[in-house]
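S.K.: Sequence first, predicted model second:
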Amino acid sequence: MILNGSQIFVETLIEQGADTIFGYPGGAVLNLYDALYQNSHRIHHVLTAHEQGAAHAADGYARATGKTGVVLATSGPGATNLVTGIATAQIDSVPMVAFTGNVPTTSLGKDSFQEAYIEGITLPITKHSFTVRHVEDLADTIRSAFRIAQSGRKGVVLVDIPKDVSAATCEFINKAPEPKRTITVFDHNKVAQAAQMINEAKRPLLIFGGGVVGAAGCDALRALVHTGSIPATHTLMAAGVLDYREELNLGLLGMHGCFASNKAVAECDLLIAIGTRFSDRVVLNSTLFARKSKIIHIDIDTSELGKNVVADLEVAGDASYVLNSLLPQINRQDHEDWLAQIRDWQTKDYVPQDAEDHLTPHQIINEICLQTGSDATFVTDVGQHQMWAAQYLHHTKSRGFITSGGLGTMGFGYGAAIGAQIGLGNDHRVVMLTGDGSFHMNLNEGCTAASQEIPLITVIFNNSVLGMVRQWQTKFYDERYAATDPNRKTDFVKLAEGFGLTGYRCTNLAEFKEAFTKAMASKTAVWIECVIDKDEQVLPMIPGGGDVHQIIME
């Protein structure tokens, strides 16, 4: 059948399984929006307050559901406003396709009104970027974008569509979606070698990251932990893969990780790293990291092997396939002496102190967990609250903790939480945790939460300062608090009401319990401001470039 480019755009999205698209209209995408309007019964468009919010919403939708997130923006500033959201999703290996409009092909390169070379701008921060110059190429380009986004190490693909391409016509033939290209091939001899190393180890330790979630390898990883009786620690991106109640789960690793997990890295004789890229917040100092240990590194992306930490054995492959090949070769063991030593280290872990007269972060989070149970999905912004959430939430689900790990994007949370809530549906509980600094960067999406009528709960840890930066100034800059006390006068309760939401302000635990109970019963979005002390710190903490011997516990 003969269709124009805008109709082809919609038909191909639906063909690829897209049911939701986040975006913001503009002149260069008017044709696309006209087609979306005519097909609103087939694909749901979510209008956000800002294109960056739309990108984060598509990202949160993808992280929560495992589907490919889709975002659409107009040319020029609309396209460039997506850049931070694209980079955020790409570094955390989130499958997303970003569509932008552009000036007609005849005007490209002439500094036309609202023109930006978005393909070139995004090339370093995407898996691939396309500019479609002929309508005959549009459908297959979109198909390729979805396949690339979900294949191998997942990531972001950008498709730029000039306005004349969206108006031109050609023959369109519907096709079945291409299967994603999963890397099923790996070196079986190396897997056998890894099994032998694991079976011979006296003090093995497993480190796993977000790649295990992306590869749907969580069940296989749990089986490896239990079969080999191997204690395990995780990166920020893998919180929830192991239940927080799991005896062999040592918790978070790295700069703000547990003492026991960091100590185990220093003392193990075999480190098995799966689906993690050994970021600087985990390794801290590559010359000091796991010096007593042999290292096995399993990752789908060969460029990550040997990049940050040199391993004794590197296995390139999909974590799920490699783990399922490894499992039958692992002997059942108990490692009782090693586990006893770890239990002793755990008694030395940092324990936060309760308070009766003011709110503390861990008490707020404990109350959230008590009221939401194990089925909630938690989303965070970036800062102190993010680390408190990683440390104290009762993680039970592999996709239950959504946060910006690699890029550390302040302003990520609210858009991502909206996307997660829409992806999971209003019957699913989504709670967003943020700080007053991060929230000021994205609270404009309050209008989106109101217009979408979603029951999203937002808990704001308000210490009236830029807490994480201030903590560093406290520890390492002799308390010179440059630009970390913004002296803002924001009234979050009134602001929530101005958006058409409900707001509460809490100064003690009793007030918070009451407010959160009301929020749980609400059918619309709620903001709960929690006033906490500006000197609350995230502990433990290992300074950048240090190791467990430099850990700060008080």
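M.R.: Looks like it came in fine.
S.K.: can we go C-alpha only for contacts and neighbour counts from here?
M.R.: OK.
S.K.: ok, for Val165, nearest residue in space, not its chain neighbours?
M.R.: Spatially, and ignoring its direct neighbours in sequence, Val165 is nearest to Val135 (5.1 Å; C-alpha to C-alpha, 6 or more residues apart in numbering).
S.K.: who touches that neighbour in this structure?
M.R.: Neighbour list for Val135: Asn4, Gly5, Val165, Ser166, Ala168, Thr169, Cys170 [criterion: C-alpha atoms under 8 Å, 6 or more residues apart in numbering].
S.K.: Which of those fall in strands?
M.R.: In strands, judged by DSSP state E, the following of the contacts of Val135 are found: Asn4, Thr169, Cys170.
S.K.: Identify, from the residues you listed, the entry nearest to Asn487.
M.R.: Asn4 (53.2 Å; C-alpha to C-alpha).
S.K.: re earlier: now restrict the contacts of Val135 to buried residues only.
M.R.: Neighbour counting by 16 or more other C-alpha atoms under 10 Å classes Asn4, Gly5, Val165, Ser166, Thr169, Cys170 among these as buried.
S.K.: mind listing what the fifth one touches?
M.R.: In other words, Thr169. Shown in contact with Thr169 (C-alpha under 8 Å, 6+ apart): Ile2, Leu3, Asn4, Gly5, Val135.
S.K.: and with 10 Å instead?
M.R.: Each residue near Thr169 by C-alpha atoms under 10 Å, 6 or more residues apart in numbering is listed here: Ile2, Leu3, Asn4, Gly5, Ser6, Gln7, Ile8, His134, Val135, Glu136.
S.K.: Could you report the separation of it from Asp137?
M.R.: Using C-alpha to C-alpha, to the nearest Å, Thr169 is found at 11 Å from Asp137.
S.K.: Use this one as the comparison:
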Amino acid sequence: MQLTGAQIVLECLKEQGVNTIFGYPGGTILNIYDELYKQSDNFLHILTSHEQGAAHAADGYARSTGKVGVCFATSGPGSTNLVTGIATAYMDSVPMVAITCNVTLPLLGKDSFQEVDIAGITMPITKHGYIVKDVKELADTIRKAFKIARSGRPGPVLVDITKDVTAKTCDFRPVVIADEEPAKTFKTDDINTAVKMIKASKRPYIYVGGGAVISGASEELKKFAELVQAPVCDTLMGKGAFDGTNKLYTGMIGMHGTKTSNFGVSECDLLITLGARFSDRVTGNAKTFASKAKILQIDIDAAEINKNIHVNYAIVGDLKKVLECINSKLDQMDHSQWLAKIDEYKEKYPLSYDTSKLTCPYIIEELDKLTKGDAIITTDVGQHQMWAAQYYKYREPRTFLTSGGLGTMGYGLGACIGAKVANPDKHVINIAGDGCFRMNMNELATASRYDLPVIEIVINNSVLGMVRQWQTLFYEQHYSQTVFHDKVDYCKVAEGLGCMAIRVTKKSEVVPALKKALKSDKPVLIDCIIEEDDKVFPMVPAGASISDAFDEKDLSSKSE
């Protein structure tokens, strides 16, 4: 059948099972939006307030479901506004297809109005990028884009289409997209070697990253940890892959990880690394990281093997499949003496905060109690992000959405909207600092436009909290451009954008505010006023060993 390029785009999206799109229209993409108008029964299009919000929403949709998120933007500034969202998805291995349109083919390369080489700009931050100049290549290109986005280590793909291609016609033949099983890249010898290393270990430790979430390996991971009888720590991206209430769980590892995890990994004799890439925020000083241990790494991306940390043995493959094979060859192990040592650390070094005043950890603990852990939490980046990772107990995968690799301030609200659209029956809550909230607070207008009952918790300390923490500890309290001397009233902003607003200034107001927000059928902002000098502990200084983690008590002891 003969279809226009615009029609082909939407037909290809239907082939891929896509029914939700986040975007913002403009001149070059008008043909697609006109066709979208005609097919409004087939698609839910969420008009965001800014293209960056569309990219983050597609990201949140993808992270919370495992499906490919889709966003649309026009040429020039429309497409460049997607860049931060695309880079965020790339760093955290999020499957996304960004579809942009460019000027017509005769105008390409002539500095035409709103022309930009978005495929070139995004080359380093996408798995692949296309520019489609022939309508006959359009369908196959979109199909390839989705396959690349979701296969292997997932990531974003950009498809840029010249406007004339969206208007031209060609013959279109629909295809049925079959689910693909991950290719087996490992051998029986790999499994046998891993099992041999595990059986020889006396002090094993399991370090879980985002790959465990992406591969859907939670059940296999639980079985593996219990068979090996090993303590489990995780990264920001790995949250929820292993139940945070399980007795084997020891908390996050790294710069703001628990002392138990950091000390335990520093003393283990085998570090079993599952779907993690040894980020600098995890390892600290790479030369001293897990220096007493052999390291076994399992990852789907061969490029991550020996990139940051030299490992003793690696298996390249889908983590779920690899763990299934390893579990089948393991008998129940006994590491009770090692676990007793870890339990001593847990008892000696629990997470703690000042309970005499209103703090972010208190708010998050109360939120965890009220939701019983059955919510999707998104965050922005900074102190509140670390507190959300430390004090909310993530019991299931895809319930903690945050910008880990890129550290994108302004990520959370867009991601929150995308996750809520994908999961209408779940509570979806964004935890943001006031500095981050300023970045993309216009997306509250998106939430109110579509009556999405998301909850935006603003941890308001009137400063850039994490930067100030570093300035306090390492820059002689030189608070250069980190204090907000202004008169912004976030409650009035929220109300002006069509949302309910609640201000919290003391502990007794927290639970009533959260209960009211959780019962609301409209978006709610809770403005929580905390002290400007609250700090995230434990902490590892940049470049130090993770065994050098310190907290407030350690600082007090040094100053005495």
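M.R.: Yep, that arrived. Keep in mind the model is a prediction, meaning the values are calculated, not measured.
S.K.: Mutual contacts of Thr169 and Asp137 of the first structure, please.
M.R.: Shared contacts of Thr169 of the first structure and Asp137, counting by C-alpha under 10 Å, 6+ apart, come down to Gly5.
S.K.: tell me the strands in the stretch 151-300 of the second structure, going along the chain?
M.R.: For the stretch 151-300 of the second structure, the strands defined by DSSP state E, counting those that start in this stretch occupy 156-162, 169-171, 204-208, 232-234, 249-252, 270-274, 294-299.
S.K.: of all those strands, which lies closest to Ala513 of the second structure?
M.R.: If we rank the strands of the stretch 151-300 of the second structure by C-alpha to C-alpha, the stretch that ends up nearest is strand 249-252, at 28.1 Å.
S.K.: So which other helices or strands are in contact with the closest one?
M.R.: Contact here means 3 or more C-alpha pairs under 10 Å, 6 or more residues apart in numbering; DSSP states H and E; on that basis strand 249-252 of the second structure packs against strand 204-208, strand 232-234, helix 259-267, helix 336-348, helix 383-391.
S.K.: one more time with 8 Å, if that's ok
M.R.: Contact here means 3 or more C-alpha pairs under 8 Å, 6 or more residues apart in numbering; DSSP states H and E; on that basis strand 249-252 of the second structure packs against strand 232-234, helix 259-267, helix 383-391.
S.K.: which of these sits most buried?
M.R.: Of all these, strand 232-234 has the most neighbours on average by mean count of other C-alpha atoms under 10 Å, namely a mean of 29.
S.K.: Please state the offset of that one from the chain centre?
M.R.: 17 Å (C-alpha atoms, centre = their mean, to the nearest Å).
S.K.: what stretch of the first structure does that strand fall on?
M.R.: Under TM-score structural alignment, the counterpart of strand 232-234 of the second structure in the first structure spans residues 232-234.
S.K.: mind listing the helices for the stretch 101-250 of the second structure?
M.R.: 118-121, 138-150, 163-167, 188-200, 210-214, 218-228 (DSSP state H, counting those that start in this stretch).
S.K.: nearest to Phe474 of the second structure, of the ones you listed?
M.R.: helix 210-214 (30.6 Å).
S.K.: Relative to the first structure, what is the average displacement of the closest one?
M.R.: With mean C-alpha distance after the TM-score superposition for the first structure, helix 210-214 of the second structure departs from the first structure by a mean of 0.7 Å once superposed.
S.K.: What is that helix packed up against?
M.R.: Counting by 3+ C-alpha pairs under 8 Å, 6+ apart, helix 210-214 of the second structure packs on helix 319-328.
S.K.: what secondary structure does Ile459 of the second structure sit in?
M.R.: strand (DSSP: H, G, I helix; E, B strand; the rest coil).
S.K.: Please pull up the equivalent of it in the first structure.
M.R.: Taking TM-score structural alignment as the criterion, the aligned counterpart of Ile459 of the second structure in the first structure is Phe461.
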